[in-house]
Each structure stands twice: as C-alpha cells, then as structure tokens.
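Trainee: Sequence and computational prediction follow.
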Amino acid sequence: MAPFSSPSPSTTAHVLVIGAGLGGLCLAQGLRRAGISTAVYERDASPVARAQGHRLHLDANGRRALAATLPPDLFALLGAMAGRPAPRVSGFDERLRPAGVFALDEDPVPDDVMPSHVVIDRRILRQVLLDGLDEVVEFGRRCVGHEADGDTVTAFFSDGGTARGTLLVAADGVGSVIRSQRLPHARVIDSGARLIYGRVPLTPALRAELPPAMSSVFNSVVGPGRRFLGIAPVEYRERPRAAAARLASRVELDPAEDSLAVMFGRRRESLGLSDEELLTASGERLREVVLGQLGGWHPLLRRVVADWDTSTLYPITVRGSVPVPPWPSSPVTLLGDAVHAMSPAAGAGANMALRDAAALSTSLARATPGTPLVDLVRDYERDMIEKGFDAVKRSSANGVRILGEDPLPE
C-alpha cells in the first residue's frame, strides 16, 4: 500500500496536523483515505517516548470513527484483536461487596467486525494508526506557534523550521500551544484529583480469583474518603502479532499479553505526596503509597495493587476544559483534548477525540471546487463544540461524585 494517496481533484487542501496522538493519527488516516494531502508533526522523539495509557475502551463513537477513517484491513485487524468484556460498569466497595451495575448502551447500528464496548491496548492501537503514515508523520517537531495569512497557515517549530498549509489542526493535547494562541480565553483547570496508572499481568491464577462480576468493561471500587480503585481487563481475542500476520502482514505490532489496567485516584491533599514528589517518585514508591491508602481493603484488591508492574506506573493530574461558546471559524481548528480536555471519569476523552477526527475528515472530504474551506470547518466545529463540551460536563459530574473533583466553574 502506498504511504499516501494523491489529493483528489476536488480539493487542493494541505492539512497540517499538530500532534500524533490517537486523534491526530485518526485524522491523518481519514484524510489519507479521502485523498487529502496532510502532514503530521509530533513533539515526541518517537512513538514510545513516553507513557500514553494502558488501555482504551472503544464505545460507539470510537468504533464508528475508526470504521470511517481506517482502511478496511486495519479496522478488521482491530476487530480481531480487541477484547470483548461484558458491556457494563460494575461497582464495588472496599470489601469487594457489589455496589451497583451500570449497563452500557449498545449501538443501535451493529457491526459484525467490531461491536461497541471493546477494549484495546492504546500502544497497539497507536501502532495500527501509524500504518502507512511513514512519509506523513514527523517526530521530534515541537510546534511553538502559528500564523494565518489569507488562504494559508504557517506553523513554527522549535528547531527554526516552518510548515505551510491551507488548514492547521491542533491535536496537541491538553497543553495545546495552538489553543493558547487561537482561543486565549479558553481555560483548562486542575480538578484537584490525582491518578496513578499501572498494569498488572493477568495470570491464570489471578484470573481464577477475580469474581465473575469483574468481567466488565470497567470495575469501579470506591472506599472511604473517596479512595478510588479502577480495574479494567485487557484481554485479546487474538494475539496482535498473529492477527496482523493473518490480516495485514505489513503491520508490525509489539508482543502483548493479557493484563489488568489498574488505577488509583484520590484528592491531591489526601494522597500523602506533593505534586513534585508524585511526579518524581519511582514506581516502587508509587505502589507503596497506594498500598498505604488501602488499609482494611479486601485482600484481593490489595494483592492486585501489590502485583503492579512498577515499570508501568505513572501519575496523572486530572484536568478539564471550561466550556466556552462557539467562536468564529478560521483555517485553524482543534480536536480532542486540545479543545475539550476532560476527566477520565466517564471514559469518553479518547473516544471523543476519535469522533472529532472522523467528523473533520468527513467534512473536508465534501469539498468541491469553490467551496470555502472555512465553511467546512464551521460545519465541523458547530457539532464538535456541542458534543465535546457535553462530554466534558458529564465527565466532570462523574469525577465530582466519585473522586471529589472540583466542579467546573459556571
């Protein structure tokens, strides 16, 4: 397969994408599929330069976005690998007593290749999204600003280089440099909650000990003082390398084993570490701190945390975007966390970024000679702003209830 398709006769657009996370790569795949020229610039030196999460629950938004943007063989590859846990969220207290079950809505439009509510390793998903984009994605390019001039937009990089296109898309995450310049009034706030993420090998012995109710997409354990432990299985229907060899042999995937994604959360002032200490602590220290928070909890929960692979542990400051009203559209737009960062308490952030990417690529693919680009951007932004900030509010409400996050300002 060629690394990039030539632009279609209907458009001469060249899209600059800042950020090669899930949203940026999904957009690049969608633009490539539509025959629209694009280039992606990522500040990290490589795809594995830093931890970017252990698992992703793909809901209907995420699944539909990937179906719309990926080549069919890559979508089939994801469908073959992705785990299919029970479509529910199960609640427990600190003694592992059931505390409610929330059934997840099924997509009314079924898909035989990949249903809603599957689970995939983020690292594996990103490797799939990078397929065919070798000549499109440039790593080690930190964007430091942009300038719009008539029908062109120029991106500036820390190495002194520039790139010029007809549309600039900020997919550079919660600390977006593009947002700070394009929407200087848009605020991102610290919610006051902190999370520690890690991975636990899902051995046959551990699998046998987990109660059947924990076969859910996500398991939420809430104890006294709003201590929160999240446990989510990452189990493959087919091993990634075997699935790739069968369905898309050109794709190189890392080996992967079944695991539990395990996260602990609490208010920063109750965690026992300052933010500086949290960011510099070793994996062993982070595990020790969390075990110290779980006194009196069920032995199985403590053992799961004790089995954390300390090399996979990293902390997160939970932040959220304060919703803003629509703005006048221009040849500079945004997607995902760059515009509507949200608490992970609703599991919606990555899915909304994928949804944004598919919606934007679909809008741009409708271009015909003479169609003003800004009109297509406006169509995309109108829907993105409404749906994205609705998800922000829903995620914040869950975070306030479960983790004691600070509510979003009115």
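Mentor: Thanks, I have the structure now.

Trainee: switch to C-alpha atoms for all contacts and neighbour counts from now on
Mentor: OK.

Trainee: List the buried residues of the helix of greatest length in the chain.
Mentor: Longest helix of the chain, by residue count under DSSP state H: helix 373-403. For helix 373-403, the neighbour count (16 or more other Cα atoms under 10 Å) marks 373-378, 380-381, 384-385, 388-389, 391-393, 395-400, 402-403 as buried.

Trainee: what about versus this one:
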Amino acid sequence: MTTSALRVIVIGAGLGGLALAQGLRRDGIDVSVHERDASPTSRRQGYRLRLNPDGLHALEELLPPPLSHLVWAATSPQPPTVILDARLDQLSATDPGASADGGRNVAVNRLTLRQILLHGLDDIVHFGKECTGYRIHADSTVTAHFRDGSQATGDVLVAADGVNSAVRRQYLPHARVMDTGVRVIYGRFPLTPETTGLIPDRLFTLYTGIVGPDHQHVGLAPVQYRNPPSDAVARLAPTLDLADTEDYMMCLFSARTELLPHTDAELHRASGQQLRDMAAGITRGWNPLLGSIIALWEPESVFSLTIRSSVPLTPWPTSTVTLLGDAIHAMSPAVGVGANTALRDALTLATQLGKAARGADLVSSLHAYEADMTAYGFDAVRTSARYGQQRIGQAPLPDPTS
C-alpha cells in the first residue's frame, strides 16, 4: 500500500482528532475530519489545560515545526501544583501527574491550542457533521453516516468524538461510562493589574487546589503568557488569527451532587450568575479571600459539567474501526492528564498508520496501537480515579472482578 492509498476518517475535531489529522497530513496520508459542532466555539469545553511532557512531545512530533513552536510560545510556565485547606494552609506541593522535568509542565488556553491545531486543515475539517453510525464493508473499508444524510468512506475510521461517542456505542456496546457523582462549575476572569493585586503570589501555581469539607474543592489555574502570542503568530503563522490571547485565571468549584442545592436539570438551566452565587454561598465559611476571588468570575464564562469516567475494558478484536481520547478512556480531571493522553494517542496512532501506509499490515498496525493505548490509557483512568476519590470525592471505579 502506498502512502497516498490509505484513507482515514476521523470523527471529532477535538484536540486528539485534530492532532492526529495534522500528523497524518504531515505524513502524506489522506485524512478527513468530521465534527458534529457547528463551529470550533459553539460549545464550551473548559478554559485551560496542563501540557505535560507526553502532550508536548506528541505536538512536537505531529505538527509542522512552525505550529509546534507556536504551541510552546503560547504556553504559560508555572510552579508545581499546591494543595491547600479551606483556611489556605498548605497541605502539599506535589503533582501526581508531573514528570521530574518541571519545565516541561506548562499551561495553555484550550481554545488557543485548538485554533493552532486547526490551522492549515480548513480543506479537510468539516463542521456540522454529526456521526450517527458506520458500516464495515466486506473489503474492510468503512463508511461513516452523518445526520444530514451524507457519508464518508475510508480504510480506517477513528472515533475521536468524546465521552458521548456514537461510534463507541455501536462498536463497543459493552463499554461503560460511569457518573462519578461529582459536578464541576467552571469560570474565569481576566488577570489585570487590579485583579492580580487581589490574589497572593503563592496562589499563582500550575494549579492551586483548595480542599474544603466533604471533598468540596476550589481550583485556581492561571494562564500568563511569556510574551504576547501575537508576536509569535506574526513570526510563525502570520495567517492565523488567534482569539482570546489575554492573561486570565481559570477557576472551578466541585462537589458531590448530594452537597449541591440544585438537581442536574436545575444546574443545566442556571445562569452563570446563579452558578457563581451558588459556589460563593457554599464556600462562605472558608477563608474570606475565596469569596473575593469567586466574585471576580465573569458570569458569562460560568458553566457546569458532569464528571464521568470510562470503566477500563478487556481487549477487543481489532478491526478497521478504532478509538482515541475520551471516546475510549475518559477520565477524572483530578490529575489533569486527559488531554495529554489523547495527544499521546494521536502520536501513537499516527505512527502505526504511517507504517501501514508504507506497506505494513493495516489491522496489525491498528492492533499494535490499541495494545499500547489501552495499557497507558486505562492506567491513566485508574490513577485519575484514585486521586479523584481523594481530592474531589468521586465514586470509585467498579471492581473488575465483580
């Protein structure tokens, strides 16, 4: 099989799917990406990510050099994670997901990273394409079907469509995604001289976790650029128009559902102001500084999310359909490695598909990817669940022997 003969269909234009597409295009492989959302900004998914050595290495390998250099220029270096109690006394200063190379753990604006990953892919990324299922043909090619009646056929179908993956539901109907029992309210506010002056320097860490009673949790995570991102864009990708390039503080409040004064339906309907007020009310007895910080949250930025986790699976027979990221190993945010694991998937899969494009057996190459991915991916799920129990009170993963 020549490089140009392999056709890959990616379902989902999240970070993992786009990174995979960049790597395949760089290797000369025919790839198309199909995303259900109408645009990159039509749904809020969070504001800030930690990139660890796995994620940074994947981006360096998958992206053309100007874009990988731009990713680094758009990151924000921070000291290690700090965990405090509700009085703001330090409990620990450890980061269970960090490597010994502390300089290779940085913060990045999720939207900025996605914009960089989209750059140069305009002709192959198709928005408004909700995948409803697929069909594997006798010759092992795969056709993806979309709600608008269109379809796409290729040699490989990659499910990168997140925790609600339609492909996974059809392909691995026995795969379980559990509700951890935790809800998170996310918000943010700009870091101006005025707002920065209200926050002690010791809270400007890679991530500051503040643990209250019954595993209630407030998190603070700044994005502060080394240099204006516009300077790097002008030098490395002058046709890219980056949005949202000002310094800001990402904030969150999490609690178990039974500790919240609202049902899930009420949380979903609540305005940003109502969600902010709820977080402020629940934490009123904590250090008064927290109330001042929560009051800074921009109401239009505040939204709630249900925290879910995949339940690790035993291996399945490999075919020309495979999965990456949250579509197969969604995990608690307690360690902050979900996005990095998806990027690692993208590099591992791109490497194996490159081998197949150059003549290796396709299914054997996909099997090698799945063996690696399920090992490190489900290890990350288990680690995240363990720290999630300790830090935010999430329900434990089911006993695999039960």
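Mentor: Looks like it came in fine. If you're wondering where the values come from, they're calculated on a predicted model, not measured in any experiment.

Trainee: from the middle of its chain, how far away would the longest helix of structure 1 be?
Mentor: 14 Å (Cα atoms, centre = their mean, to the nearest Å).

Trainee: which residue numbers in structure 2 go with it?
Mentor: Taken onto structure 2 by TM-score structural alignment, helix 373-403 of structure 1 occupies residues 362-392 there.

Trainee: same thing with stretch 319-327 of structure 1?
Mentor: Stretch 319-327 of structure 1 covers residues 308-316 of structure 2 once aligned (TM-score structural alignment).

Trainee: So what would you say the end-to-end distance of the matching stretch is?
Mentor: End-to-end span of stretch 308-316 of structure 2 (Cα to Cα, to the nearest Å): 22 Å.

Trainee: and the counterpart of Ser39 of structure 2 in structure 1, what is it in contact with?
Mentor: Superposed on structure 1 with TM-score structural alignment, Ser39 of structure 2 falls opposite Ser46. Residues in contact with Ser46 of structure 1 (Cα atoms under 8 Å, 6 or more residues apart in numbering) are Phe139, Gly140.

Trainee: cool, and the one 10 residues further on?
Mentor: Applying Cα under 8 Å, 6+ apart, one finds that Leu56 of structure 1 lies in contact with Val119, Ile120, Asp121, Arg122, Ala350.

Trainee: what comes into contact with whatever helix or strand Pro87 of structure 1 lives in?
Mentor: Taking DSSP states H and E as the definition, one finds Pro87 of structure 1 inside strand 86-92. Under the criterion Cα under 8 Å, 6+ apart, residues 98-106, 117, 213-222 lie in contact with strand 86-92 of structure 1.

Trainee: ok, now with 6 Å
Mentor: 98-104, 117, 215-221 (Cα atoms under 6 Å, 6 or more residues apart in numbering).

Trainee: ok, which stretches of the stretch 1-150 of structure 1 are helices?
Mentor: Per DSSP state H, counting those that start in this stretch, the stretch 1-150 of structure 1 carries helices over the ranges 22-34, 60-69, 72-81, 122-129.

Trainee: Figure out which of those helices is closest to Ser321 of structure 1.
Mentor: helix 22-34 (17.0 Å; Cα to Cα).

Trainee: for the residue nearest the centre of structure 2, helix, strand, or coil?
Mentor: Nearest to the geometric centre of structure 2 sits Ala339, at 3.7 Å (Cα atoms, centre = their mean). Under DSSP: H, G, I helix; E, B strand; the rest coil, Ala339 of structure 2 falls in the helix class.

Trainee: Map it onto structure 1.
Mentor: Match for Ala339 of structure 2 (TM-score structural alignment): Ala350.

Trainee: And its match, how far from Gly296 of structure 1?
Mentor: From Ala350 of structure 1 to Gly296 of structure 1 the distance is 34 Å (Cα to Cα).

Trainee: so the longest strand along structure 2 aligns onto which residues of structure 1?
Mentor: In structure 2, taking DSSP state E as the definition, the longest strand is strand 177-190. Taken onto structure 1 by TM-score structural alignment, strand 177-190 of structure 2 occupies residues 188-201 there.

Trainee: so who does Leu111 of structure 2 touch?
Mentor: Here Leu111 of structure 2 is in contact with no residue (Cα under 6 Å, 6+ apart).

Trainee: Could you measure from Gly292 of structure 1 over to Val305 of structure 1?
Mentor: Taking Cα to Cα, one finds Gly292 of structure 1 at 11 Å from Val305 of structure 1.

Trainee: Show me which of the two is the more surrounded one.
Mentor: Val305 (24 against 12; other Cα atoms under 10 Å).

Trainee: Tell me which residue of structure 2 lines up with that one.
Mentor: In structure 2, Val305 of structure 1 lands on Ile294 (TM-score structural alignment).

Trainee: For the stretch 251-400 of structure 2, just list every one of the strands.
Mentor: 303-310, 321-323 (DSSP state E, counting those that start in this stretch).

Trainee: got CSV for these, with mean neighbour count and distance to Asp54 of structure 2 too?
Mentor: Formatted as CSV, the strands of the stretch 251-400 of structure 2 follow (neighbours: other Cα atoms under 10 Å; distance: least, Cα to Cα, whole Å):
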stretch, mean neighbour count, distance to Asp54 of structure 2
strand 303-310, 22, 21
strand 321-323, 24, 19
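
Trainee: As a markdown table, the ones you listed with distance to His268 of structure 2 would be great.
Mentor: Listed next are the strands of the stretch 251-400 of structure 2 as a markdown table, based on distance: least, Cα to Cα, whole Å:
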| stretch | distance to His268 of structure 2 |
| --- | --- |
| strand 303-310 | 7 |
| strand 321-323 | 29 |
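
Trainee: closest to Gln22 of structure 2 out of these?
Mentor: strand 321-323 (16.8 Å).

Trainee: Leaving out the residues flanking it, which one is nearest to whichever residue in structure 2 pairs up with Leu78 of structure 1?
Mentor: Matched across to structure 2, Leu78 of structure 1 falls on Val71, judged by TM-score structural alignment. Spatial nearest neighbour of Val71 of structure 2, chain neighbours left out: Leu113 (6.8 Å); criterion: Cα to Cα, 6 or more residues apart in numbering.

Trainee: Over to Met331 of structure 2?
Mentor: Closest to Met331 of structure 2 by Cα to Cα, 6+ apart is Ser309, at 4.5 Å.

Trainee: Now do the same for Gly265 of structure 1: its match in structure 2.
Mentor: In structure 2, Gly265 of structure 1 lands on Ser254 (TM-score structural alignment).
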